[in-house]
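Trainee: Curious how this folds, go ahead:
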Amino acid sequence: MGGALVFWVGVLICGLCAGALFTFKGMSDPTLWRTCTILTLSCCYLMWAITYLAQLHPVIVPKRDDLRIDL
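Mentor: From the prediction side, this is the model:
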């Protein structure tokens, strides 16, 4: 798993957002439901992608405390 996973999940989310454009036809306010669905999918994807990439390539490298000290 690497950076390509973020791309493929992004393609999946784009597909779901495109699918949301053609749903919610029989509801009372389809524009509101469509907008909420697309914004929810986009925000959840961005939060996941930023968190995943931050753990994949950390800015600050963690330091280990349990390393052996050479005397």
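
Trainee: Going by C-alpha atoms from here, please, whenever you check contacts or count neighbours.
Mentor: Noted.

Trainee: Give me the outermost residue of this structure relative to its centroid.
Mentor: With Cα atoms, centre = their mean as the measure, the chain has its most outlying C-alpha, relative to the mean C-alpha position, at residue 71: 47.0 Å.

Trainee: For the comparison step, fold the sequence that follows:
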Amino acid sequence: MGGASVFWIGVVVVGLCVGSLFTFKSKTDPTLWRTCTILTLMCCYLMWGLTYLAQLHPIIVPKRDDLRVEF
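Mentor: As a prediction, the model looks like this:
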């Protein structure tokens, strides 16, 4: 799994956002429900994507202190 999984999951999230446009038609306030759903999906996707990519390519490479110096 690499950076391509962020793209494919992004496509799924966009599909869910488009699906939510057609889901909330008979509720009491459909605009509010659509906005909350799309905003929630996009915020969760951005948080997941940034965390995943930060762990995939870290800025600072961790160093182990418990290794013995070899002669």
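
Trainee: hang on, the earlier thing: dump the residue contacts of the residue farthest from the centre of the first structure.
Mentor: Listed by Cα atoms under 8 Å, 6 or more residues apart in numbering, the contact set of residue 71 of the first structure is empty.

Trainee: What's the separation between the residue nearest in space to the middle of the second structure and residue 28 of the second structure?
Mentor: Nearest to the mean C-alpha position of the second structure, counting by Cα atoms, centre = their mean, stands residue 45 at 2.5 Å. As judged by Cα to Cα, to the nearest Å, residue 45 of the second structure and residue 28 of the second structure stand 27 Å apart.

Trainee: What of residue 5 of the second structure?
Mentor: From residue 5 of the second structure over to residue 28 of the second structure the distance is 37 Å, taken as Cα to Cα.

Trainee: neighbour count winner among the two?
Mentor: residue 5 (12 against 9; other Cα atoms under 10 Å).
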